[in-house]
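>>> Quick one: sequence plus predicted model below, questions after.
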Amino acid sequence: MAKTLIYKFGGASVKDSTAVRNLTEILRNRLRNSMVIVVSAMGKITNSLEEILSLKISNKDFSENSAKIKDFHFQICKELFPENHTVFAQLDNLFFQLNKDLERTLTRENYDEFYDRIVSFGELISSKIVAEFLCHQGLIVLWQDAREVIHTNSDFRFAKIDWAKTRKSCQSIWKPMLENFPILTQGFIGSDDKKRTTTLGREGSDFTAAILSTSLDAGSVTIWKDVPGVLNADPKIFPNTKKFEELGYREAAEMTYFGASVIHPKTIKPLANAGIPLFVKSFLDPEASGTKIHENAPVHSIPTIVLKRDQILVSFKVTDFTFIEEQHIHTIYEQLKSLKLRVNMLQLSAISVSLVIDSQLFKLENLLDKLKDQFEIRYNEGLELLTVLHPRMDEISTLQEGYEVLLEQATRNTFQAVRRKS
């Protein structure tokens, strides 16, 4: 049997009926047995489901938001299927389940578990639509629930993979199926030992593709994006971007660590360990070369710019006229770990620790509440974190024009600045 191929299609590649038809054409001459297709939620549906959760936790009415999500998906189906197609009944069932789940009690204590249960519907619904349309077009695929093979702990919203159990399920359940049919499944979701839905972190569908590739001993992974490959900056923000034809695993991992949105940060490590190449290609130009990420790629030195928005700068200052010691840092990091908050930038002074984190609902106030008795805490919200790898220092001032810089630091290979519009 030929090596399994993994294709991953993100939200932009299934954002409407035209996009679903385009995905179908990409697969028309590529689909074969021993292929797994991973799809994300359609367009910005994850954001829309998060908005519902935000309204629910605030005891506000979300019925209009819920109705809009249903209408959005049904409109896509009306443009893709005849009116008597079974997909409409399948979607009715999924939205019935979603609304039943939304009737449950939501509190701060169960927010993360509730989040995973609700937000996973984006992937379940989109994968049903795409699988049914492929079959409707004569491209037969098996729809499979990723939660049956991707096993995790119960760390909701940032679940950790049980690699041994996941591999065993993939080999025993999916491998035999793949001898006869391609499989279409969901990104981003898994399940814990109690069969509760978990998610792998925002934008985690890339990671799903990497998990499945190593568990199925795949030959390659291809991520289909709305860009021509991996670029040295986001073309929507920065002009004159350059595409990498090839990237080494280490260089790609460094880019994702600092927040490059083209690939999820956890994707590279399992692929590098298994020596599985990763291709990033454009669904708008599927015949173009894209970018190949593999072991033996040349090292680059061109500046690579990464911009993370919606950042919070928090400073912890000791209050008893002592200096910052290891114990202070340990205390802060213990709380960050318990709240599942990742530090995007850290700077120490004699009397304070300053760090940059992503904005997440409730997380900042929980952090402040846990540490307010030990530190004097100040923070700024709504910031940007600019990271430049292989910086040319004469170009940094141009990037900073029109911004107030709150914090910056530089090493031999990296420049970072926390900033806001002047």
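Great, that's in hand. Computed from a predicted model, the values in this text were never measured in an experiment. Numbers count the residues shown, from 1 in each chain.
>>> Please count neighbours and contacts with C-alpha atoms only from this point.
Noted.
>>> Tell me if I am right that residue 312 is in a strand.
Yes. Applying DSSP: H, G, I helix; E, B strand; the rest coil, one finds residue 312 inside a strand.
>>> In which helix or strand does the closest residue to it other than its chain neighbours reside?
Leaving aside its sequence neighbours, residue 312 sits nearest to residue 381 (CA to CA, 6 or more residues apart in numbering; 4.5 Å). Assigned by DSSP states H and E, residue 381 belongs to strand 376-389.
>>> And the residue nearest to residue 312, how close does it get to residue 365?
As judged by CA to CA, to the nearest Å, residue 381 and residue 365 stand 12 Å apart.
>>> Which of the two has more residues huddled nearby?
Neighbour totals were compared for residue 381 and residue 365, and residue 381 leads with 16 against 10 (other CA atoms under 10 Å).
>>> correct me, but the residue nearest to residue 312 touches residue 313?
Yes. Residue 381 lies in contact with residue 313 (CA atoms under 8 Å); the separation is 6.6 Å.
>>> quick one: which helix or strand includes residue 114?
Residue 114 is part of helix 111-119 when elements are defined by DSSP H and E.
>>> chain center to the helix or strand just after that helix, what's the gap?
Sequence order places helix 121-136 as the next helix or strand after helix 111-119, per DSSP H and E. Remark: helix 121-136 is offset 19 Å from the chain centroid, using CA atoms, centre = their mean, to the nearest Å.
>>> Following element in sequence after helix 121-136, please.
Using DSSP H and E, the helix or strand that follows helix 121-136 in sequence is strand 142-143.
>>> Run through the neighbouring helices and strands of that next one.
For strand 142-143, the packing partners by 3 or more CA pairs under 8 Å, 6 or more residues apart in numbering; DSSP states H and E come out as helix 121-136, strand 183-186.
>>> The structure to be compared is supplied as follows:
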Amino acid sequence: MKVFKFGGACIQYPEAVRKLEQFIKSEQPHPLVIVVSAMGKTTKGLEKIFQQRLDAQPYDETLQHLYLFHQEMIDHLLRKLRQEAYQTLALWKEQLVTTLSVPAVDTSLEELYSRIVAEGELLASKIIDYYLQEQNVACAWLDARRCIKTNSRFCNAQVDWAATKHWVKKNVIPLLEKNQVVLTQGFIGSNEAGETTTLGKEGSDFTGAILAAVLRAQSLTIWKDVPGIMSADPKLFKQATKFDHISYEAMAEMAFYGAKVLHPKTIQPLAAHNIPLYVKPFHRPHEAGTEITHGFPQLEHPVYILQKNQGLVHLSREHPTFFDEEHLKEVFHQLTQHNTRVNMLAKSAHTFSICLNADSYRIRTLLAALNQKFQVHYHTPVNLLTIMHQDDSLPKTLLQQETILLGQQRPGVYQAVFQHEPKTM
């Protein structure tokens, strides 16, 4: 039995969705679990709607754009089930408007965010399910919230492994035995109360790993719109190369430092059960891609990870007050309370600097909370470049024309926060 996960860029066009049928048939008669993300840029659109809702701005145009995008997908993909799919789409929009109408005092912002953005994966999987039904593919649609059980952190929920194992075995295995193919959503889960939670950015990868680990799958394959795991973004770095093989440990380190190809938590459950992970190009499925498993040597070539749209927070106390352990405890408490992903930390005697994702509604409340205890200076937008296994001369060469706001060198890793995007190297 295998698990296939398809990213949003792989299913953003009708012809790409049609290719799913070929992937399924290539695995028959073996059982297969398919995990899908939201189509195209749907998640970004839903996040924009959420932000417009918070800012008391009209979101009708953004919502209508998403509606028409999915309506066009239905028009190109379906015939016999088109009207049923239209009804599903109309209900989807109606439910979304209802959710957006909930007063902010009646629900937490993180709960509201999860309820809104989860709709992207749910709608994508339903449209794909309708298409597979029309093609007479024996496939069972499953709401992932019935299986992936979490705590109540909502936006970056922690998996309840005992409950998840119970519900995956109860809900997935019988469907595999009956239908051979199970279609479900990535990124989403539910807490003990049945409320929708989400697993964090790129969380669909993590969903695939969870299911593969619980079901003891033969492998997990993540289908992307890239050749495999690259040493850098080829659009920015001319010398970027594809890795044919990477160890779990090296891949986990790359994900930890912000490589967007995989969710940071994807590796651990696979490594624990020695389940191979393949990252392969969706549009060239016969190419080998990248294999990630035990036994491969550590990376020998530099890896460049560029994270855009970052925020740089400088915290200080009035001189000569030192930034001591109690101050650090308060900072980390606020970061945890606001569920904030930190990408770089640096400390001096009197200051503490944090580089974090700036595309989050949580930044405002985080800065307000920190401002009660510290002097806060905030810079955005900035970029963060991480170079792993670097040559000592590389950072100077890459960033010689940039204004570096914060730099940090550790054994094997160099990080720099700067204001402009580096030119193609």
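Yes, it's here. Since the structure is predicted, the reported quantities are computational estimates derived from the model, not experimental observations.
>>> hang on, the earlier thing: in JSON lines: the helices and strands packed on strand 142-143 of the first structure, plus mean neighbour count and distance to residue 342 of the first structure.
Listed next are those as JSON lines, based on neighbours: other CA atoms under 10 Å; distance: least, CA to CA, whole Å:
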{"stretch": "helix 121-136", "mean neighbour count": "22", "distance to residue 342 of the first structure": "25"}
{"stretch": "strand 183-186", "mean neighbour count": "27", "distance to residue 342 of the first structure": "25"}
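>>> Any chance of TSV for these, columns distance to residue 207 of the first structure?
Listed next are these as TSV, based on distance: least, CA to CA, whole Å:
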stretch	distance to residue 207 of the first structure
helix 121-136	14
strand 183-186	11
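>>> can you give me the strands in the stretch 251-400 of the second structure?
277-281, 290-293, 303-316, 342-347, 351-357, 375-388 (DSSP state E, counting those that start in this stretch).
>>> once aligned to the first structure, how far is the third one on average?
Think strand 303-316 of the second structure. Strand 303-316 of the second structure: mean distance to aligned residues in the first structure after superposition is 0.8 Å, counting by mean CA distance after the TM-score superposition for the first structure.
>>> Need the contact partners of that strand.
For strand 303-316 of the second structure, contacts defined as CA atoms under 8 Å, 6 or more residues apart in numbering pick out 231-233, 257-259, 323, 350-359, 374-390, 417, 421.
>>> List the buried residues in stretch 96-116 of the second structure.
96, 100, 109, 110, 111, 112, 113, 114, 115, 116 (16 or more other CA atoms under 10 Å).
>>> In the first structure, what residue corresponds to the third one?
Right, the one you point to is residue 109 of the second structure. Residue 109 of the second structure maps onto residue 111 in the first structure, with residues paired by TM-score structural alignment.
>>> Quick one: residues contacting residue 4 of the first structure.
34, 35, 36, 213, 216, 217, 218, 219, 220.
>>> Please indicate which of these are buried?
For those, buried by 16+ other CA under 10 Å: 34, 35, 36, 213, 216, 217, 218, 219, 220.
>>> which of these lies closest to residue 10 of the first structure?
Minimum distance to residue 10 of the first structure across those is 14.1 Å, recorded for residue 36 (CA to CA).
>>> Can you classify the residue mapped onto the closest one from the second structure by secondary structure?
Counting by TM-score structural alignment, residue 36 of the first structure corresponds to residue 33 in the second structure. Classification of residue 33 of the second structure by three-state DSSP places it in strand.
>>> need the contact list for residue 419 of the first structure.
383, 384, 385, 386, 403, 404, 405, 406, 407.
>>> excluding its backbone neighbours, what's nearest the second one?
Of all residues not flanking residue 384 of the first structure in the chain, residue 309 sits nearest, at 4.5 Å (CA to CA, 6+ apart).
>>> I'd like to check which residues are in contact with residue 267 of the second structure.
Taking CA under 8 Å, 6+ apart as the test, what residue 267 of the second structure contacts is 209, 248, 251, 252.
>>> how far away is the equivalent of it over in the first structure from residue 337 of the first structure?
In the first structure, the residue paired with residue 267 of the second structure is residue 268, using TM-score structural alignment. As judged by CA to CA, residue 268 of the first structure and residue 337 of the first structure stand 22 Å apart.
>>> cool, and residue 409 of the first structure?
Counting by CA to CA - residue 409 of the first structure and residue 337 of the first structure are separated by 24 Å.
>>> What's the match for residue 138 of the first structure in the second structure?
Mapped onto the second structure by TM-score structural alignment, residue 138 of the first structure lines up with residue 136.
>>> How many neighbouring residues does its match have?
10.
>>> How are the helices of the first structure distributed by residue range?
Assigned by DSSP state H, the helices in the first structure fall at 17-28, 45-57, 63-80, 87-102, 111-119, 121-136, 163-169, 175-178, 205-215, 249-257, 268-274, 326-338, 363-371, 393-399.
>>> could these be laid out in JSON lines, adding distance to residue 154 of the first structure?
Output for these, formatted as JSON lines (distance: least, CA to CA, whole Å):
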{"stretch": "helix 17-28", "distance to residue 154 of the first structure": "33"}
{"stretch": "helix 45-57", "distance to residue 154 of the first structure": "20"}
{"stretch": "helix 63-80", "distance to residue 154 of the first structure": "27"}
{"stretch": "helix 87-102", "distance to residue 154 of the first structure": "19"}
{"stretch": "helix 111-119", "distance to residue 154 of the first structure": "9"}
{"stretch": "helix 121-136", "distance to residue 154 of the first structure": "18"}
{"stretch": "helix 163-169", "distance to residue 154 of the first structure": "14"}
{"stretch": "helix 175-178", "distance to residue 154 of the first structure": "26"}
{"stretch": "helix 205-215", "distance to residue 154 of the first structure": "17"}
{"stretch": "helix 249-257", "distance to residue 154 of the first structure": "24"}
{"stretch": "helix 268-274", "distance to residue 154 of the first structure": "21"}
{"stretch": "helix 326-338", "distance to residue 154 of the first structure": "13"}
{"stretch": "helix 363-371", "distance to residue 154 of the first structure": "18"}
{"stretch": "helix 393-399", "distance to residue 154 of the first structure": "42"}
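>>> hey, which of these is tucked in deepest?
Of these, the one with the most neighbours on average (mean count of other CA atoms under 10 Å) is helix 205-215, at a mean of 26.
>>> Go ahead and name everything in contact with that one.
Taking CA under 8 Å, 6+ apart as the rule, helix 205-215 of the first structure contacts 4-8, 10, 38-40, 163, 166-168, 170-171, 186-189, 200, 218-221, 223, 263-268, 270-271, 274, 276.
>>> same check, this time on stretch 319-327 of the first structure
Contacts for stretch 319-327 of the first structure (CA under 8 Å, 6+ apart): 318, 349, 350, 351, 352, 353, 374, 375, 376.
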